[in-house]
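K.L.:
got a structure for you, letters missing:
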């Protein structure tokens, strides 16, 4: 791949100034920073919480209806798919595994157990069961519907409409149509790109903010020392070194292979825990959790806790939906690249089923292994999490396994590689956004990608330095994803109009024929029907 070193100075300068201001403010005025973040978190979730719940639930319904409609037959691009069905499904399952899952899989159920939703009493059998169900719910169909409804406009824009560019501003410009480009619209596109840049910061701040201290705790337990901010910084530098080396090797030979290898390691780790750990309990609790989740899916999707106002919907469900939104630009690009030659129906079913299955697999095994340890008093996971000691709880859980040192080292390696691949994909996407005129076959400069890697780590490192609580870290997703939500609404609006314009006059059979799903001789096209151009 060729590289280019041209930069968008406006976006670069804006990012540097904003990130620098945040980092300096957090380090110089930590208590004020925590208070301000807490205020924003409560304010924004109160204002936008209910609309977000309705929007995500609406996305699930819309995607199901779209998949079963005639528009589900539309093929995204000509020719045969670039990947076999097995590889395509496997990639979507693996996409469900990432750097954030390694912390939440162990600890998330305990947060719900200590402060259960839906009026369940804390510390009870019902609390165990609802915590598993909510764990699967937050990482399941609704999450992937959020990804999917954002990815389809990008894939349709690129493969069907043949519009250039994969940035959000490029898709929005295509939705706007062939209207003359005005200074106002050009400024709007700059705002869209800027929002995208800071959405990346929001999502990565949470991922690094919870994952890096966990890795530090694990490595400290191996070396017999206490974790520190210096160790957090060293881990970031190590991740940057892994990323930098892979960048020079190349994406296909470097980070892609690391990502693939790490996914196999993660799956192997889970299978080993499943076989060595409490296999029967993991199986029964996962199945029971899935049953509870699907039985209460509508209630969980729209529960606002209007009477007690205990804060669970705002602190978890609404937060998670906005957290997923911060990652939609990455997922949109990923789905567009791997789904050429697939129908809209196939993309929807694969994302909602296979993507959810990847998360169910990881959280079902690891989460219920952790929960069983709490039930048998092997590790007081719930008590440690309540005391803000989630990372020590993970180390203690790993120490309950046979040959625990091997498991701890393997888990540390998996966590570091997950962080490296996550940071690399974010840095590559941001570098590409800030590199104008990037052509097919060109990559941003590796040094430019390394710059973004370091800059992305600056905000979460500042939060780790001031020992920011979880709600402060969560605020990053809330603040950055809300403006992105309005952009996504505009993209979905344009996508629906494209579907009506391009295929509104065609029957399901005609769309299937055009997509080569059925032979041309098997359907007669009425002469009076004139299909609009794609």
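P.N.:
Okay, I see it. Nothing here was measured: the structure is a model prediction, and the numbers come from that model.

K.L.:
For the rest of this, base every contact and every neighbour count on C-alpha atoms.
P.N.:
Will do.

K.L.:
show me where the stretch 101-250 of the chain has strands.
P.N.:
Counting by DSSP state E, counting those that start in this stretch, the stretch 101-250 of the chain forms no strands at all.

K.L.:
residue boundaries of the helices in it?
P.N.:
Applying DSSP state H, counting those that start in this stretch to the stretch 101-250 of the chain gives helices spanning 101-114, 125-138, 141-155, 168-176, 183-223, 229-249.

K.L.:
if I pick residue 41, what's in contact with it?
P.N.:
Contact analysis of residue 41 by C-alpha atoms under 8 Å, 6 or more residues apart in numbering lists 471-472, 474-475, 478-479.

K.L.:
same check, this time on residue 455
P.N.:
Residue 455 neighbours (C-alpha under 8 Å, 6+ apart): 16, 19.

K.L.:
now do 10 Å
P.N.:
Counting by C-alpha atoms under 10 Å, 6 or more residues apart in numbering, residue 455 touches 15-16, 19-20, 201, 427, 449.

K.L.:
Now do it against residue 251, distance only.
P.N.:
Noted for residue 455: a distance of 21 Å to residue 251, by C-alpha to C-alpha, to the nearest Å.

K.L.:
Please apply the same query to residue 25.
P.N.:
36 Å.

K.L.:
So those two - more neighbours on which side?
P.N.:
residue 251 (17 against 14; other C-alpha atoms under 10 Å).

K.L.:
who's in contact with that one?
P.N.:
By C-alpha under 10 Å, 6+ apart, residue 251 lies in contact with 1, 257-258, 424-425, 428, 443.

K.L.:
And it, how far from residue 382?
P.N.:
As for residue 251, its distance to residue 382 is 41 Å (criterion: C-alpha to C-alpha).

K.L.:
here's the one I want to compare it with:
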């Protein structure tokens, strides 16, 4: 009986044990955790930064190659199956997947930071630095992240809907491992997916809590102590745990849709009250520069000058997207049943990317406009506290207090819905792919996400969040490279069904 339980719940027990060990070390000896994490992080960056760049570029080329090949006509489901959702409903949910804490946190701050602190070979705070800043923002948040998500989501969707296997990362390894996916090799793959998801999600929750705290401090003079940030995480945890335990999925869906509507209204408000022609020129010019330089950007680490800058930004982002890919990939897969591979890949790569470009053009472009044309000093704010820059930016517009409250509300709802969804995904990954997750697993994973975020904030703040994202993503990056091979093998076995 006990042996049967251990075998059935081995993924849950092993992954929960690893996370619990991490939390225990962080509580008992935070200095030890910080020094070990820094050593692992430094080793990965020193020896494998180039691998992150090549892998992300390879994922993009592979995804496009699959979509445009003869395999593009294969359906993610049975041949006669129709899409589960309407095209416009599907696109709306892709927007939901693409929007989140990250865009709000970095929408104003990242362009300003690149403008203020570009690589050493470029003079800071110049028009050239502004152009560089916007181009790299498009690069970091553009087609590459969605290519990373596409590899995971396409693999899960194909092997789950087409082959009838559980919705697990390990199922995608069937062409290589065969029945061993149900043994220890497959379980280790799922443990790595859980490990990446926990730390990727905890990073985003940490960002969200920092910015919510910064907003309340800026608006109401709340104490800036780290204990307040922890209190915000505790309150948000109670909210999303109640949602996960009560199973109010419809309520979460409604909140998500409302959040997207509010975010879009906020975007249009800033666009209409700012210098609209200036912003639109930034969008078109940056888009052109991004398209013309996408290959150079994809493989550029500035080894002679600016290597540290590339590691701090590009490598961090690629690792963050990889660590998020099991979570986002599973979500995208589940809403894409019945689509052809070509439709799936091309839509996932294009629609959310375009919205993201517009978002950064409006918020980042407006911030640079205020800095360069109006003399508003936003860069010093971003350089001192990246989570505060958005609220100082909003002060330049009418009803700034209301706008700041709306942003805080957006952050809270994104925090709750993201954590709630991640709790369900983690429960599913540790329950054999089933969406019927036992209550105790929801509770354990929900508390684990928030506790990991708190431990990271206490051991190093923003730097610790970024450092752990890179560390957690490394083993899963290797898993993703193998995923490309297993997906290709699986698709090649369908040659008799492919339209010639």
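P.N.:
All right, it came through fine. Treat the numbers as computed from the prediction; the structure is a model and nothing was measured.

K.L.:
Could I get the TM-score for this pair?
P.N.:
The TM-score (TM-score structural alignment, normalised by the length of structure 2) is 0.91; 494 aligned residues with a C-alpha RMSD of 2.5 Å.

K.L.:
thinking again about what came up before, of the contacts of residue 41 of structure 1, which ones are shared with structure 2?
P.N.:
Using both residues aligned by TM-score structural alignment, their matches' C-alpha atoms under 8 Å, structure 2 keeps these contacts from the contacts of residue 41 of structure 1: 475, 478-479.

K.L.:
one step back: buried among the contacts of residue 251 of structure 1? Need that as a selection in PyMOL.
P.N.:
Command for PyMOL, covering only those of the contacts of residue 251 of structure 1 found buried under the criterion 16 or more other C-alpha atoms under 10 Å:
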select buried, resi 258+424+425+428+443
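
K.L.:
quick one on the thing from earlier: please tabulate the contacts of residue 41 of structure 1 in JSON lines, including the columns distance to residue 344 of structure 1 and neighbour count.
P.N.:
Formatted as JSON lines, the contacts of residue 41 of structure 1 follow (distance: C-alpha to C-alpha, whole Å; neighbours: other C-alpha atoms under 10 Å):
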{"residue": "471", "distance to residue 344 of structure 1": "37", "neighbour count": "16"}
{"residue": "472", "distance to residue 344 of structure 1": "38", "neighbour count": "21"}
{"residue": "474", "distance to residue 344 of structure 1": "33", "neighbour count": "26"}
{"residue": "475", "distance to residue 344 of structure 1": "34", "neighbour count": "26"}
{"residue": "478", "distance to residue 344 of structure 1": "30", "neighbour count": "28"}
{"residue": "479", "distance to residue 344 of structure 1": "31", "neighbour count": "19"}
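
K.L.:
burial of the equivalent of residue 201 of structure 1 over in structure 2, as a residue count?
P.N.:
Residue 201 of structure 1 maps onto residue 198 in structure 2, with residues paired by TM-score structural alignment. Using other C-alpha under 10 Å, residue 198 of structure 2 has 29 other residues around it.

K.L.:
ditto for residue 175 of structure 2
P.N.:
If you count neighbours by other C-alpha under 10 Å, residue 175 of structure 2 ends up with 16.

K.L.:
Hmm, residue 107 of structure 1 is touching residue 379, no?
P.N.:
No - Residue 107 of structure 1 is not in contact with residue 379 according to C-alpha atoms under 10 Å; the separation is 12.0 Å.

K.L.:
what sits in contact with each of these two?
P.N.:
Joint contacts of residue 107 of structure 1 and residue 379 (C-alpha under 10 Å, 6+ apart) are 370-371, 393-394.

K.L.:
among these, which ones are buried?
P.N.:
In these, burial by neighbour count holds for 370-371, 393-394, counting by 16+ other C-alpha under 10 Å.

K.L.:
Tabulate these in a markdown table, adding columns for secondary structure.
P.N.:
Shown next, in a markdown table, are those (DSSP: H, G, I helix; E, B strand; the rest coil):
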| residue | secondary structure |
| --- | --- |
| 370 | helix |
| 371 | helix |
| 393 | helix |
| 394 | helix |
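
K.L.:
any chance of these in JSON lines, with distance to residue 183 of structure 1 too?
P.N.:
Below are these laid out as JSON lines (distance: C-alpha to C-alpha, whole Å):
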{"residue": "370", "distance to residue 183 of structure 1": "56"}
{"residue": "371", "distance to residue 183 of structure 1": "57"}
{"residue": "393", "distance to residue 183 of structure 1": "55"}
{"residue": "394", "distance to residue 183 of structure 1": "53"}
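
K.L.:
Nearest to residue 50 of structure 1 among those residues?
P.N.:
Nearest to residue 50 of structure 1 out of these is residue 371 (C-alpha to C-alpha; 30.7 Å).

K.L.:
The closest one maps to what in structure 2?
P.N.:
Taking TM-score structural alignment, residue 371 of structure 1 has residue 368 as its aligned residue in structure 2.

K.L.:
Kindly name the residues of structure 2 that line up with stretch 311-323 of structure 1.
P.N.:
Taking TM-score structural alignment, stretch 311-323 of structure 1 hits residues 308-320 over in structure 2.

K.L.:
what's the span of that stretch, first residue to last?
P.N.:
Stretch 308-320 of structure 2: ends 17 Å apart by C-alpha to C-alpha.

K.L.:
what separates that stretch from the chain centre, distance-wise?
P.N.:
Computed by C-alpha atoms, centre = their mean, to the nearest Å, the separation of stretch 308-320 of structure 2 from the middle of its chain amounts to 14 Å.

K.L.:
buried residues in that stretch?
P.N.:
Buried residues in stretch 308-320 of structure 2 (16+ other C-alpha under 10 Å): 309-311, 313-320.

K.L.:
Next, format the residues you listed as JSON lines and append distance to residue 130 of structure 2 and secondary structure.
P.N.:
Output for the buried residues of stretch 308-320 of structure 2, formatted as JSON lines (distance: C-alpha to C-alpha, whole Å; DSSP: H, G, I helix; E, B strand; the rest coil):
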{"residue": "309", "distance to residue 130 of structure 2": "16", "secondary structure": "helix"}
{"residue": "310", "distance to residue 130 of structure 2": "17", "secondary structure": "helix"}
{"residue": "311", "distance to residue 130 of structure 2": "20", "secondary structure": "helix"}
{"residue": "313", "distance to residue 130 of structure 2": "16", "secondary structure": "helix"}
{"residue": "314", "distance to residue 130 of structure 2": "17", "secondary structure": "helix"}
{"residue": "315", "distance to residue 130 of structure 2": "21", "secondary structure": "helix"}
{"residue": "316", "distance to residue 130 of structure 2": "21", "secondary structure": "helix"}
{"residue": "317", "distance to residue 130 of structure 2": "20", "secondary structure": "helix"}
{"residue": "318", "distance to residue 130 of structure 2": "22", "secondary structure": "helix"}
{"residue": "319", "distance to residue 130 of structure 2": "25", "secondary structure": "helix"}
{"residue": "320", "distance to residue 130 of structure 2": "24", "secondary structure": "helix"}
